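1. Sequence and predicted model, in that order:
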Amino acid sequence: MDLALIALSARPLAASAARAGFAALSLDLFADLDTCAHAARCVRVHKKNGCAFDPDDLVQALTTLAPAGLPVVLGGGLEDDPDLMVRIAERNPILGNSPATVRVLKDPIALAALCGHLGIPFPKVSLEAPTSDTFRFAPVLEKKIGGAGGGHIRRRVAGDLAPPAPGHYLQAEVEGTSLSLLLLANGASAMMVGASRQWRATDAEHPFRYGGAAGPVVLPPAFAAAMCEGALNISRACGLVGLISMDFVVSGEAWHLVEVNPRLGATLDIFDVDPLPPLMGLHLAACGGRLPAGLPTPSEAHAAGVIYADRDLVVPDGVLPDHISDRPPAGAAVAKGSPLCTVRTSGPTVEIAEQRLATLIREVREKFGLLPAEAPAP
């Protein structure tokens, strides 16, 4: 094996690694059919507290299946536990950003201070109980520190002056379109891979849950230069390496950075495509200090959306269409609120790709007997 991949859902990483010609060990919470097809070996790790790693089981699996020194690439799902990252790195080097770097970037107070120093608009945050004027008249969100996927975010009831729950923080809500920049960094410099538009898959319990992304998109002309400069400045200031993403909320009047994700993420689904070279290869090269002279733009727009189960279900027999990824095996039990699969498509424009995706998602939901999806929320 060439490397180990660890993420809550490692399929995008495994697909990119296979495209780059790497034989990978995959450790995640699902071991779905697609991840198993892309990886040299695919292992399902025990869950803890709903949809999180059991740290001891993960470390045990890595120790048993991966030789000491085998490099590891991390995806989403470990940012809330830098100590677990440290345990991994003690035996298997992480090709990506260090636990210390992740700890700083996922500390909302530290990130707010960094953004203030660099002149980057960032919503006000607090670890304390708000006073009547802490956030003025802005709606307030409560988020888990290091949380991923948006399922942990809740909007506070107006006038709620209780402190955030342990391990959580408060952030002023800013309204607008959710955009994400994917960057490739080598510790001293960085370059843009592409921008995407994102949306939510909401239900009563998860109003801010990640729903999908489409791209490449053009950033708003009024803010494009400042947003790119801000992202590059954070990358350089923190010495970030490999593939990273930064999430923004943009309205007609302003833009705000809201999140830095110092690891590979879901937008591999829309950017790890021809004529771009395999992004896993670029990630590993960048971790070694090498950036390409330039990158081509995808010849088409791509869109990917996550379908969540709106009830407990058992996956029926039958062949699922090729545009479905993260396919669970027949007979698998999927709990209400859990991700069921990802639907992917493309088109000559982002708008057409999104329209095609909406149609495909509706068909897949009907196949599984799920309720019709709500319109994507920005």
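-> Looks like it arrived, so ask away.

2. Every contact and neighbour count from this point should use C-alpha atoms.
-> OK.

3. these two touch, right, Val59 and Met85?
-> No - Val59 is not in contact with Met85 according to CA atoms under 8 Å; the separation is 9.8 Å.

4. if you count what's nearby, which of those two comes out ahead?
-> Met85 (21 against 17; other CA atoms under 10 Å).

5. that's a helix at that one, yeah?
-> Yes - Met85: assigned to a helix according to DSSP: H, G, I helix; E, B strand; the rest coil.

6. Would you check how far apart it and Phe53 are?
-> 12 Å (CA to CA, to the nearest Å).

7. Same question for Leu141.
-> Where Phe53 is concerned, Leu141 sits at a distance of 25 Å (CA to CA).

8. ok, now how distant is the residue lying closest to Val249 once chain neighbours are set aside from Val59?
-> Nearest residue to Val249, sequence neighbours excluded (CA to CA, 6 or more residues apart in numbering): Ser178, at 4.6 Å. Distance of Ser178 to Val59, given as CA to CA: 35 Å.

9. where exactly do the helices run in the stretch 151-300 of the chain?
-> Under the criterion DSSP state H, counting those that start in this stretch, the stretch 151-300 of the chain contains helices at 224-238, 268-271, 279-287.

10. which one of the ones you listed lies closest to Leu111?
-> Closest approach to Leu111 among those is made by helix 224-238 (9.6 Å; CA to CA).

11. The closest one packs against which elements?
-> helix 108-118, strand 190-200 (3 or more CA pairs under 8 Å, 6 or more residues apart in numbering; DSSP states H and E).

12. second one coming, line it up with the first:
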Amino acid sequence: MVSPPITELTLRAREIFRRVVEDYLDSGQPVGSKTLAGRADLNLSPASIRSVLADLERLGLLAAPHTSAGRMPTETGLRLFVDGMMQVAEPSAQERAVIEAQLAAPGPIEQALEATSSILSDLSGAAGMVMVPHREVRVVQLNIVPLDPTRALVVLVDDAGHVENRLLDLPPGTGPAALQQASNYMNARLAGRTLREAVAAIEAEIRAGATALDEASRDLVERGLVTWSEDAARRRVLIVRGQANLLDESALSDIERVRSLLDDLENKQSIADLLDSAREANATRIFIGAENRLFALSGSSVIAAPYRDREGRVVGVLGVIGPTRLNYARVVPMVDFTARSLERSLGKRIG
């Protein structure tokens, strides 16, 4: 249902609607006319308030979950509030300090992304998410570290500072010399190329018999090609933290909705697809409930913002997911501030 323009509401209706939404987002409970009438600044009788609430319900902005239970905003009403009435509350100095301190900690980029997801979860009371989309990395360095006679650890470092570790099965009888030869060969062909380019070049050389590798080293390289080919086409990575925050006291009365939301989070590819739609946004995006088919059953909301590298290219999306009664006024600027802080952190790590 499309919400009516905010200008179609009278000043009285706007004020009562705003109070209902803000009280509901704060408490998670429907708001009744007696509660609103107790506000001295409204100066309206319960009967007058009930009349306005009924009008707002007919417009599809409010709903009564039970008889005489008060009103709560519909998803249509939440959209009208978020787009036309919400007054955002910037993160406090303490919250900003916490975000910046955790993202300033030294370490690999993966650590910063993990920290970002945890920060968003802790400060929003919802689940935090960070998506690292697929990109064509260029390899800077490769090392093969033997673990035991049958396995080795391949360590790749790319031009953005990412470190990736992969297990590689070793052919029987593989010795240190073969490992060293294979490592030198792969370093020479991987360095400065994307994984896709490097795999193609190595495959072409092996097919043409143009390598100086002995049989053991060539076998080792060929085994690695399967792993690298999979990496070159790998799916986006989605980091989710704080799912336990979704199981608060209010969830007990709507356990089916929460179970549906947790099922949505298990399907990370679908969530990643949703976040991917926020990559081209110039500002934080808000997805409310059934506006997205993914959340038609769980009635969840997502607040998401893209983050960029130091050249201004979008490299990922971060955000939070939770029930539709998220504190949008607080969480929206928090997500935006975290995205900007992560950009500064990544710029320092890469630079």
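-> Arrived safely. For clarity, every value in this text was computed on a predicted model and none was experimentally measured.

13. overall similarity of the pair, as a TM-score.
-> Once superposed, chain against chain, the TM-score is 0.23 (TM-score structural alignment, normalised by the length of the second structure); 133 aligned residues with a CA RMSD of 6.3 Å.

14. Leu141 and Phe53 of the first structure - which one has more neighbours?
-> Each of Leu141 of the first structure and Phe53 has its neighbours counted (other CA under 10 Å); Phe53 has more, 23 against 19.

15. How about that one, nearest residue that isn't a chain neighbour?
-> Lys47 (5.1 Å).

16. Could you report the neighbour count for the one you found?
-> By the criterion of other CA under 10 Å, Lys47 of the first structure has 17 neighbours.

17. Against Ala100 of the first structure, how distant is Val260 of the first structure?
-> 14 Å.

18. which of these two has more neighbours?
-> Set Val260 of the first structure next to Ala100 and count neighbours by other CA under 10 Å: Val260 wins out with 20 against 12.

19. can I assume that one is in contact with Cys238?
-> No - look at Val260 of the first structure against Cys238 with CA under 8 Å: they stay out of range, at 11.2 Å.

20. neighbours around Thr359 of the first structure, how many?
-> For Thr359 of the first structure, the count of nearby residues is 10 (other CA under 10 Å).

21. Just to check, Ser235 of the first structure is in contact with Ala190?
-> Yes - Ser235 of the first structure is in contact with Ala190 according to CA under 8 Å; the separation is 6.8 Å.

22. what are the ranges of the strands in the stretch 51-200 of the first structure?
-> Listed in chain order, the strands of the stretch 51-200 of the first structure (DSSP state E, counting those that start in this stretch) span 52-53, 72-74, 125-126, 140-144, 154-155, 168-172, 177-186, 190-200.

23. What of the second structure?
-> 62-63, 72-73, 127-132, 139-148, 151-158, 163-169, 237-241, 285-288, 300-308, 314-323 (DSSP state E).

24. a markdown table for those, including mean neighbour count and distance to Leu265 of the second structure?
-> Shown next, in a markdown table, are the strands of the second structure (neighbours: other CA atoms under 10 Å; distance: least, CA to CA, whole Å):
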| stretch | mean neighbour count | distance to Leu265 of the second structure |
| --- | --- | --- |
| strand 62-63 | 23 | 28 |
| strand 72-73 | 28 | 25 |
| strand 127-132 | 27 | 10 |
| strand 139-148 | 18 | 32 |
| strand 151-158 | 17 | 29 |
| strand 163-169 | 15 | 24 |
| strand 237-241 | 20 | 8 |
| strand 285-288 | 21 | 15 |
| strand 300-308 | 26 | 11 |
| strand 314-323 | 24 | 9 |
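
25. Throw the ones you listed into a markdown table and include distance to Leu103 of the second structure, thanks.
-> As requested, these are arranged in a markdown table below (distance: least, CA to CA, whole Å):
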| stretch | distance to Leu103 of the second structure |
| --- | --- |
| strand 62-63 | 40 |
| strand 72-73 | 36 |
| strand 127-132 | 14 |
| strand 139-148 | 24 |
| strand 151-158 | 21 |
| strand 163-169 | 18 |
| strand 237-241 | 16 |
| strand 285-288 | 23 |
| strand 300-308 | 14 |
| strand 314-323 | 14 |
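
26. Out of the ones you listed, which is closest to Ala200 of the second structure?
-> That would be strand 139-148 among these, by CA to CA, at 14.2 Å.

27. Show me the helices in the stretch 151-300 of the second structure, by range?
-> So, for the stretch 151-300 of the second structure - with DSSP H, counting those that start in this stretch - the helices run 176-190, 195-208, 215-232, 255-266, 268-276.

28. quick one: the second one to helix 215-232, angle?
-> On the basis of axes from the mean of the first three to the mean of the last three CA atoms, to 10 degrees, helix 195-208 of the second structure is oriented at 150 degrees to helix 215-232.

29. I am finished for the moment; much appreciated.
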